[in-house]
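**Student:** predicted model and sequence below, questions to follow.
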Amino acid sequence: MRLAGRGAAPLVPLLLVPLVLAMTGAGAQGAPATRAASAQEIASFDAFRRQGLGVDGGGPATFEIRREGGRWRVDASVDGLASRRLRGLCRMDRAAFHYDGRNWSASGAAAPLAWLAGAGACAAPAAPVRLVPGAPDATIAGLLEQQARLLLRARLLFAGNTACAALRSRDFTLTAIDYGVAGAGADALALYALVFHGGRGVARVWVKNTGRELSAWSVACAPA
């Protein structure tokens, strides 16, 4: 992905971060928007899982079933084993699967996730940060450690961005780390983006790594 310049929004993010919406209300005809997995769906996934899921180890399956266009969409995910890296960084892969009513299949490659943990086991938080594939440990650890400082600096850039100005004082939660390139040729600049979700919007804080420090370089925002 390339950025037009400082302060410009990314054209096509490498990491597409889905907005997770809480669907607690009723549908247009009063039908529920979500439901629990049926005994048949659970048994079917267990049988599929015994064939091997492509992730090391793995905890219990998590099912997400929601209504789409009058039909139920059935998905499941399984977390692989977490591993401790440097400076408290923990990483694991999350494999996702889809059920078409007869068979289960993988929904693309397993998603890499990361978080910071203290001494002891790498217990995964409720919402670990989704990573762009191939991100090095040292960079990810630095971004996670400095996310609060980088967001604080980025709020100064919000004021000069029409899409971000209204979100300047909002609370945000880091949900993903993306990657992009600004410029071209000899002037190309590799950037990582901290993707923050708030109640009313999504903010991408593009971060420049000079080798000595991380600094907020530009911002881009969109409604949630």
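**Tutor:** Nice, thanks for sending it over.
**Student:** from now on I want contacts and neighbour counts done on CA atoms only, so please keep to that.
**Tutor:** Will do.
**Student:** thinking A176 is in contact with F196, fair?
**Tutor:** Yes: between A176 and F196 there is a contact at 7.2 Å, judged by C-alpha atoms under 8 Å.
**Student:** tell me which stretches of this structure form strands.
**Tutor:** With DSSP state E as the criterion, the chain has strands at 2-3, 62-68, 71-79, 83-84, 89-99, 104-106, 111-116, 129-131, 172-182, 189-198, 201-209, 214-223.
**Student:** ok, which of these comes nearest L144?
**Tutor:** strand 111-116 (7.2 Å; C-alpha to C-alpha).
**Student:** so which elements touch that closest one?
**Tutor:** Helices and strands touching strand 111-116, by 3 or more C-alpha pairs under 8 Å, 6 or more residues apart in numbering; DSSP states H and E, are strand 89-99, strand 129-131, helix 137-145.
**Student:** reformat these as a markdown table; add mean neighbour count and distance to L214.
**Tutor:** Formatted as a markdown table, the helices and strands packed on strand 111-116 follow (neighbours: other C-alpha atoms under 10 Å; distance: least, C-alpha to C-alpha, whole Å):
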| stretch | mean neighbour count | distance to L214 |
| --- | --- | --- |
| strand 89-99 | 21 | 17 |
| strand 129-131 | 22 | 18 |
| helix 137-145 | 17 | 8 |
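**Student:** now render those as a markdown table, adding distance to C122.
**Tutor:** As requested, the helices and strands packed on strand 111-116 are exported to a markdown table (distance: least, C-alpha to C-alpha, whole Å):
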| stretch | distance to C122 |
| --- | --- |
| strand 89-99 | 6 |
| strand 129-131 | 14 |
| helix 137-145 | 14 |
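**Student:** for the ones you listed, which one sits closest to E68?
**Tutor:** Per C-alpha to C-alpha, nearest to E68 of these: strand 89-99, 13.6 Å.
**Student:** for comparison:
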Amino acid sequence: MRKVLLIAAALASGALCGSAGAAKAAKPAQVAQQREPTTEERASFEAFFSARQAAVPQGPWATRPLFAPAFEIDRESAGKPWRVIARMDSAPRRSHPDLCRQIRSSFIYNAKAPEGERWQDAAEPPRWHVWLATPTVPCAAARYTTLQDPKVADVDAVALLRQHRDLLGRARLLFAGHSQCAPYRALTYRLAALEPAAPVAGAPLMLGMVFESDRHAVARVAVRKSGGEYTAWNVSCTG
């Protein structure tokens, strides 16, 4: 009996040591470090952007932006190089009589480059934020906007923005027969993006509407355009 107890104690001790070793070996997940831009980085971007605007006075930078740049600065851990990105929103302008657009561009900083060449366009393409314009009222910054893929024509963007509530209501009927979407049918959604959709046989044009819910679910509604009519055609969801 004594021998059995000694063996059990040894096994338990080994298990505890193994658990302790595993716990010691496990490393906590690293959290990216962040910081505010330095005075030099701010001044460098201001000089770069002023030169860019002077060189290309048309397009989104024809008018001075309303807001200061937003900086996103982080690195994986101490000793690693900082990733410095500045994002600038253009002043809102009409891209269509019924559509306001604000373009967000991203620029990346290279501290090792020669002075005057440290800022470059980021790999991320400019993003178009749009909303319906108010007749006879100049476009002003809006609280809620929708991302518009450049491949979506302005006339379609206007139609989808105007009809998005009705199209979502019809799409909810499709949710019921879709295993991915059925659990999210009753959620509250807002229109987040307009994008091209995969073509469908017999459909002159397919467009996509991306809806985001207050429960972190995302619903994509494929819309069939025929003439001037838009019909909710298919749905897919992730949660």
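**Tutor:** Done, it's in. The model shown is predicted, which means the values in this text are computed figures rather than measured ones.
**Student:** TM-score them against each other, please.
**Tutor:** After superposition, the two chains reach a TM-score (TM-score structural alignment, normalised by the length of structure 1) of 0.74; 194 aligned residues with a C-alpha RMSD of 2.6 Å.
**Student:** which of the helices and strands packed on strand 111-116 of structure 1 sits closest to L113 of structure 1?
**Tutor:** Among these, the nearest to L113 of structure 1 by C-alpha to C-alpha is strand 129-131 (4.5 Å).
**Student:** whereabouts in structure 2 does the closest one align?
**Tutor:** Strand 129-131 of structure 1 corresponds to residues 146-148 in structure 2, going by TM-score structural alignment.
**Student:** that stretch vs structure 1, average offset?
**Tutor:** Aligned to structure 1 and superposed, stretch 146-148 of structure 2 gives a mean residue distance of 1.3 Å (mean C-alpha distance after the TM-score superposition for structure 1).
**Student:** now what about that stretch, what contacts it?
**Tutor:** For stretch 146-148 of structure 2, the surrounding residues in contact (C-alpha atoms under 8 Å, 6 or more residues apart in numbering) are R127, W128, H129, V130, W131, A157, L191, A192, A193, L194, E195.
**Student:** return the residue of structure 1 aligned against the last one.
**Tutor:** In this case it means E195 of structure 2. By TM-score structural alignment, E195 of structure 2 lines up with D178.
**Student:** do the same with the second one
**Tutor:** For W128 of structure 2, the aligned position in structure 1 is P112, judged by TM-score structural alignment.
**Student:** correct me, but that match touches A135?
**Tutor:** No: with contact defined as C-alpha under 8 Å, P112 of structure 1 does not count as touching A135 (9.3 Å).
**Student:** who's more crowded, the two?
**Tutor:** P112 (20 against 14; other C-alpha atoms under 10 Å).
**Student:** could you check how far the closest residue to that one other than its chain neighbours is from D137 of structure 1?
**Tutor:** Spatially, and ignoring its direct neighbours in sequence, P112 of structure 1 is nearest to D93 (4.5 Å; C-alpha to C-alpha, 6 or more residues apart in numbering). For D93 of structure 1, the distance to D137 of structure 1 equals 14 Å [C-alpha to C-alpha, to the nearest Å].
**Student:** try R50 of structure 1
**Tutor:** Counting by C-alpha to C-alpha, the gap from R50 of structure 1 to D137 of structure 1 is 31 Å.
**Student:** just A31 of structure 1 next, same as before
**Tutor:** According to C-alpha to C-alpha, A31 of structure 1 stands 45 Å off from D137 of structure 1.
**Student:** now for the counterpart of E36 of structure 2 in structure 1: which residues touch it?
**Tutor:** In structure 1, E36 of structure 2 lines up with A36, judged by TM-score structural alignment. When contacts are counted by C-alpha under 8 Å, 6+ apart, A36 of structure 1 touches F63, E64, I65.
**Student:** out of those, who's the most crowded?
**Tutor:** Neighbour max across the contacts of A36 of structure 1 (other C-alpha under 10 Å) = F63, 20 neighbours.
**Student:** quick check: closest non-adjacent residue to it.
**Tutor:** A76 (4.3 Å).
**Student:** tally of neighbours for the one you found?
**Tutor:** Around A76 of structure 1 there are 21 residues (other C-alpha under 10 Å).
**Student:** H129 of structure 2: what's it in contact with?
**Tutor:** If you count contacts by C-alpha under 8 Å, 6+ apart, then H129 of structure 2 has R101, Q102, I103, R104, T145, T146, L147, Q148 around it.
**Student:** what residues are up against the residue nearest to the fourth one when sequence neighbours are not counted?
**Tutor:** Leaving aside its sequence neighbours, R104 of structure 2 sits nearest to D89 (C-alpha to C-alpha, 6+ apart; 4.4 Å). In this structure, D89 of structure 2 makes contact with P65, L66, F67, P69, Q102, I103, R104, S105, judged by C-alpha under 8 Å, 6+ apart.
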